[in-house]
Each structure stands twice: as structure tokens, then as C-alpha cells.
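> for reference, the sequence and a predicted model appear below.
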Amino acid sequence: MGRAFEFRKARKMKRWSAMSKAFTRIGKDIVMAV
């Protein structure tokens, strides 16, 4: 279960880091909040 959670988290981080190119500060805030 822990491994699946980590995998999902990594995928989310990848997506947010890609989006943060457009919203650098907002993207970082969202990543921090999640």
C-alpha cells in the first residue's frame, strides 16, 4: 500500500512540476499544500 501511494505521489509531483513552468509560485504552493 505504501509503495502504491509513493508511486501516485511521484506522478502527481511530475505533473505539478510540469505545470509550475507556467505557474511557478502557484505550482509550488500547491505541491507544498498537498
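Here it is on my side, so go on.
> from now on I want contacts and neighbour counts done on CA atoms only, so please keep to that.
Will do.
> so the residue positioned nearest the centre of the chain is in which element?
The chain has M13 as the residue nearest its centroid, 2.5 Å off, counting by C-alpha atoms, centre = their mean. Applying DSSP states H and E as the criterion places M13 in helix 2-19.
> elements contacting the helix or strand that that helix is followed by?
Using DSSP H and E, the helix or strand that follows helix 2-19 in sequence is helix 24-33. Packed against helix 24-33 by the contact rule (3 or more C-alpha pairs under 8 Å, 6 or more residues apart in numbering; DSSP states H and E) you find helix 2-19.
> may I see the buried residues of the helix holding M13?
By neighbour count on 16 or more other C-alpha atoms under 10 Å, the buried set for helix 2-19 is M13, W16, S17.
> this is the comparison structure:
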Amino acid sequence: MENACMPGWLFAMNEIITFVAGIALGAVVFWG
């Protein structure tokens, strides 16, 4: 991968934040 300047932990954190945000949005839509 040529995008080696991006740390693995930052990529993992971005994935986790996106996942948590999706769960939160789904919960808001479900209970809203």
C-alpha cells in the first residue's frame, strides 16, 4: 500500500468511530 504514511492505529480508530457512530445513529432512529 502506498498510503503507508497513515498509522495503523489511526485507521483502526477511524473504523471504530465509524462503527460506533453507525450504531448510535441506528439507535436514535430506532428509539426516535
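Received, thanks. No experiment lies behind these values; they were computed from the predicted model shown.
> and the TM-score between them?
Overlay of the two chains. TM-score (TM-score structural alignment, normalised by the length of structure 2): 0.58; 21 aligned residues with a C-alpha RMSD of 0.6 Å.
> average offset between the helix holding M13 of structure 1 and structure 2?
On superposition with structure 2, the mean distance recorded for helix 2-19 of structure 1 (mean C-alpha distance after the TM-score superposition for structure 1) is 0.4 Å.
> tell me which other helices or strands that helix touches.
By 3+ C-alpha pairs under 8 Å, 6+ apart, helix 2-19 of structure 1 packs against helix 24-33.
> list the buried residues in the helix it packs on.
So for helix 24-33 of structure 1, counting by 16+ other C-alpha under 10 Å, buried means G27.
> and S20 of structure 1, how close does it get to G27 of structure 1?
Using C-alpha to C-alpha, to the nearest Å, S20 of structure 1 is found at 5 Å from G27 of structure 1.
> which one in structure 2 is aligned with S17 of structure 1?
Under the alignment defined by TM-score structural alignment, S17 of structure 1 corresponds to V28 in structure 2.
> for I30 of structure 1, same thing?
In structure 2, no position corresponding to I30 of structure 1 is assigned, as judged by TM-score structural alignment.
> measure I30 of structure 1 to R3 of structure 1 for me?
On the measure of C-alpha to C-alpha, I30 of structure 1 and R3 of structure 1 end up 22 Å apart.
> for R25 of structure 1, same thing?
Following C-alpha to C-alpha, the distance that separates R25 of structure 1 from R3 of structure 1 is 29 Å.
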